[in-house]
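> how would this look folded up:
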Amino acid sequence: MSAAPYSLKSYNTFNIDHSCAELINVKSKAELISTCLELYRSEQRFLVLGGGSNVVLTDDYLGTVVHVETKGIEFAEDDEYHYLGVAAGENWHDLVETTLSMSISGLENLALIPGTVGAAPIQNIGAYGVELMQVCDWVEYLDLRNGELKRLAANECKFSYRDSIFKGELLSCAVITSVGLKLRKRWEPVISYGPLRAFEKEAVTAKQVFDCICNMRNTKLPNPAVLGNAGSFFKNPIVSRAVFDSLVENHPGIVGFTVDEDSVKLAAGWLIDKAGLKGLKVGDAAVHEQQALVLVNLGYATGEDVTHLAKKVIGAITDLYGIDLEAEPRIIGANGEKELEDD
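Modelled structure (predicted):
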């Protein structure tokens, strides 16, 4: 059965051409709450979308898409911190630029991450040594089960690497409405990654870190407006120290970062690159030639092309290294979210 002609091509950064039965653009918190509650209580199928930068559509969606366009940033401060309350529909990178223009530092390492603020806590976005959990103060959400607005402190969100309570026990029953950020006035740069190491901690500015990261991302990662993609497609796998030591013996040069004394985070991009998978194609989906962690739409890729390519990559990495990669984006089929393996 085909959905009504509400195209979602411009609502997902993979630029996959699927549609939905109904599309509602909400521009206020009140409208977001009333729309989602009405759909939930009438037992209608619905999907909340922000920037569409973390989804792969594999079919026409047989339900309503609620597109969050809410705006607004509230500012407060005390002697030690800047406090921001940010509407879910605000663009994340625009927020980073806004804070820097106001001489508020702390978000610069998270520059150019696509998507909206409301999506940021769901997978605890992170880049270049900083994760959202380090700057998050609270997350406000609508509990669909009872219609209440609730607020979780950051330490209640069960944040971990690309994970949170919103992907666990609150999956399918919470709609994030706003996010609180807490940014220390006494700024300390995080410059332990790549070219950032060239900066001197005592002299570098937040704007210099921001500019360097924007340059790195623009150089390494394809622009979704040119090549559809969802950014990093695979999580960096975390393995035990013993497994890592064994991998080093068999694969000299393997890249890993210490998580703690017992765990090491592997660079998934290195694994895919060294497996010779850059340029691998399924239909019009391909592993990006410059950044192996990114899958791209060469023009007319379907969601099935993307998921089948992802499974080929995962299978090759398992065969070569004995490591199981996990996809970051949400896989959305006709009836909603599903597992990559189910496609």
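> switch to C-alpha atoms for all contacts and neighbour counts from now on
Noted.
> Enumerate every residue touching the residue nearest to S240 when sequence neighbours are not counted.
The shortest distance from S240 to any non-neighbouring residue, by Cα to Cα, 6 or more residues apart in numbering, is to S263 (4.5 Å). By Cα atoms under 8 Å, 6 or more residues apart in numbering, the contact list for S263 reads 238-241.
> The residue of the chain most remote from its centre: what secondary structure?
Largest separation from the mean C-alpha position in the chain: E249, at 32.9 Å (Cα atoms, centre = their mean). Counting by DSSP: H, G, I helix; E, B strand; the rest coil, the backbone at E249 sits in helix.
> Likewise for H308?
Applying three-state DSSP to H308 yields a three-state assignment of helix.
> Nearest residue to it in space, please, no chain neighbours.
Closest to H308 by Cα to Cα, 6+ apart is V282, at 7.0 Å.
> Was I right to think that neighbour contacts K311?
No: V282 is beyond contact range of K311, at 10.5 Å (criterion: Cα atoms under 8 Å).
> List the contacts of E108.
Applying Cα under 8 Å, 6+ apart, the residues contacting E108 are 96, 100, 206-207, 209-210, 213.
> at 10 Å what do you get?
By Cα atoms under 10 Å, 6 or more residues apart in numbering, E108 lies in contact with 93, 96-97, 99-100, 127-128, 130, 189-190, 205-214.
> same deal with I125?
Shown in contact with I125 (Cα under 10 Å, 6+ apart): 110, 113-114, 117, 119, 131-133, 160-163.
> Mind jotting down where the strands sit in the stretch 201-343 of the chain?
Along the stretch 201-343 of the chain, counting by DSSP state E, counting those that start in this stretch, strands occupy 228-232, 238-240, 256-260, 263-266, 281-282, 285-287, 294-297, 330-333, 336-338.
> Let's compare: structure for the following, please.
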Amino acid sequence: MPLSHNTDLTSLNTLGLPARAQYFCALTDLAQLDALRADPEVAALPWHVLGGGSNLVLPDEVPGLVIKVALMGRTLMGEDEHAWYVSAGAGENWHDFVQWTLAQGWSGLENLSLIPGTVGAAPIQNIGAYGVEVKDVLYGVHATDLKNGERRIFSQCECRFGYRDSVFKQEEAGRWLISEVIFRLPRQTVLHTGYGDLVSEMQRAEAEPSPQALAQAVINVRQRKLPDPAVIGNAGSFFKNPVVDAATHGRLQAHWPELVSYPFGEGWFKLAAGWLIDKAGWKGKALGPAGMYEKQALVLVNHGGAHRADIERLCQAVQASVQQQFGVMLEPEPVFW
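Have a look, this model is predicted:
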């Protein structure tokens, strides 16, 4: 099967980091995986699966084979009295897929509008925004074992979802290539508008509450707060919102009454990482060619010419500052190859 050599990946990661793959192929059919595994030289290489490159920090050189998932297609698989069951190929653009479901009259994904990346990456990261996570509407994940070619369907439960986490990021990391995702979109519309930004946006637009109006509010808010990767390289929110116990939360709130936090299950609280980074003095601050975005401290940006080492240096500096000031360790959200 034709592979390209020494392939430039700069345009395939939203941080815009210069990177080259030793070998590269675009996967448009699962049969290609069988052909790759049948080639002893290729099978012996380390394999890396690339989606939209929006949650990724690449090294300058990627050894082995990079497989760009380009499996397309979206369809209504079935329906019952409670929900529609919708399938999408892993290579589909996530935002385009969300807007397509809304155009068909199927709600459930509107809060996840304008999140960059592909459908196949969504369950790996358990992407979420404004009170909704992909696990809330996911029905199943079709995946292929890169080691032996086994194909299976993971149920919602088997994905073992956590906050920005799944089985595909933990013990099964690097083992499975996701080819298709099935969503269960409920017939009964429930609008999640528990965030002030969304309420204000809908009021400003004088929009009647609907999934489409909520999606547009999400798009407007995200466009105001977050930089467009086509304009300035970034990977979206760079750090997870840390989860702390009640004692730690109480200690922090005693020192900083304005602390931004949310209850997260019984006895736990989720802190706003962007607030912590801002208070630590990093909002709009750069370290070499990389910096934290001036409008949203949670977003790390490439001002031009940054390499993997620059991203790591800034990441570690922000972590150290927040740790020193608040006693909380931030965890990066993107995957570091």
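> Quick check: of the contacts of I125 of the first structure, which has the highest neighbour count?
A119 (28 neighbours; other Cα atoms under 10 Å).
> Look up the closest residue to the counterpart of it in the second structure, ignoring the ones flanking it.
Using TM-score structural alignment, the partner of A119 of the first structure in the second structure is A121. Leaving aside its sequence neighbours, A121 of the second structure sits nearest to G51 (Cα to Cα, 6+ apart; 6.2 Å).
> And V179 of the first structure, by the same measure?
That would be V139: by Cα to Cα, 6+ apart, it lies 4.6 Å from V179 of the first structure.
> can you pull the contacts of that neighbour?
85-86, 88, 118, 121-122, 150-154, 156-157, 176-181.
> What's the match for D228 of the second structure in the first structure?
Residue pairing (TM-score structural alignment): D228 of the second structure is matched to N223 of the first structure.
> if we can go back for a sec, and the strands of the stretch 201-343 of the first structure as TSV, adding distance to R45 of the first structure?
TSV is the format used below for the strands of the stretch 201-343 of the first structure (distance: least, Cα to Cα, whole Å):
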stretch	distance to R45 of the first structure
strand 228-232	24
strand 238-240	35
strand 256-260	40
strand 263-266	37
strand 281-282	31
strand 285-287	29
strand 294-297	28
strand 330-333	12
strand 336-338	8
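> I73 of the first structure: which of the ones you listed is closest?
Nearest of these to I73 of the first structure, taken as Cα to Cα: strand 228-232 at 25.8 Å.
> check contacts around the residue mapped onto G85 of the first structure from the second structure.
Mapped onto the second structure by TM-score structural alignment, G85 of the first structure lines up with S87. Counting by Cα under 10 Å, 6+ apart, S87 of the second structure touches 73-78, 97, 119, 139-141, 180-184.
> Which ones among the residues you listed lie within helices?
Those of those mapping onto helices are F97, per DSSP state H.
> Select from the contacts of S87 of the second structure the one having the most neighbours.
When the contacts of S87 of the second structure are compared by neighbour count (other Cα under 10 Å), V119 ends up highest, at 29 neighbours.
> So F238 of the second structure sits against Q316, correct?
No: in this structure, F238 of the second structure is not within contact of Q316 by Cα atoms under 10 Å, at 12.0 Å.
> so what sits against both of the two?
What both F238 of the second structure and Q316 touch, as defined by Cα under 10 Å, 6+ apart, is the set 330, 332.
> between these two, which one's more packed in?
Using other Cα under 10 Å as the criterion, F238 of the second structure and Q316 rank with F238 on top: 23 against 12.
> who are the neighbours in contact with the equivalent of the more buried one over in the first structure?
Using TM-score structural alignment, the partner of F238 of the second structure in the first structure is F233. By Cα under 10 Å, 6+ apart, the contact set of F233 of the first structure is 54-55, 268-269, 287, 292-296, 310, 325-329.
> Show me which pair in the contacts of I125 of the first structure is furthest apart.
P114 and S160 (19.7 Å).
> what span of the first structure lines up against stretch 250-270 of the second structure?
Aligned using TM-score structural alignment, stretch 250-270 of the second structure spans residues 245-265 in the first structure.
> swap in stretch 100-111 of the second structure?
Stretch 100-111 of the second structure corresponds to residues 98-109 in the first structure, going by TM-score structural alignment.
> Next: stretch 149-161 of the second structure.
Mapping stretch 149-161 of the second structure onto the first structure (TM-score structural alignment) gives residues 147-159.
> Can you report how many residues lie near the residue nearest to H308 of the first structure?
Applying other Cα under 10 Å, I find that V282 of the first structure has 18 neighbouring residues.
> returning to that earlier point: closest to D319 of the first structure among the contacts of S263 of the first structure?
Of all the contacts of S263 of the first structure, V239 has the smallest distance to D319 of the first structure: 16.2 Å, by Cα to Cα.
> Could you measure from E261 of the first structure over to A242 of the first structure?
Applying Cα to Cα, to the nearest Å, the value for E261 of the first structure to A242 of the first structure is 11 Å.
> From the contacts of I125 of the first structure, pick the one nearest G194 of the first structure.
L110 (14.8 Å).
> Quick check: closest non-adjacent residue to the corresponding residue of the second structure for S42 of the first structure.
Under the alignment (TM-score structural alignment), S42 of the first structure maps onto A43 of the second structure. Nearest residue to A43 of the second structure, sequence neighbours excluded (Cα to Cα, 6+ apart): R37, at 5.0 Å.
> Looks to me like that neighbour is in a helix.
Yes: according to three-state DSSP, R37 of the second structure belongs to a helix.
> Number of residues surrounding it?
For R37 of the second structure, the tally of surrounding residues (other Cα under 10 Å) stands at 16.
> mind listing the helices for the first structure?
Under the criterion DSSP H, helices of the first structure are mapped to 29-41, 92-101, 206-220, 241-250, 268-274, 303-321.
> With respect to Y61 of the first structure, which of those lies nearest?
Across the helices of the first structure, closest to Y61 of the first structure is helix 303-321 (Cα to Cα), at 12.1 Å.
> Find me the equivalent region of that closest one in the second structure.
Mapped onto the second structure using TM-score structural alignment, helix 303-321 of the first structure spans residues 308-326.
> mean shift of the matching stretch relative to the first structure?
Average distance, stretch 308-326 of the second structure versus aligned residues of the first structure after superposition (mean Cα distance after the TM-score superposition for the first structure): 0.4 Å.
> Please point out which parts of that stretch sit buried.
The neighbour-count check on stretch 308-326 of the second structure (16 or more other Cα atoms under 10 Å) flags 308, 310-311, 314-315, 318-322, 326 as buried.
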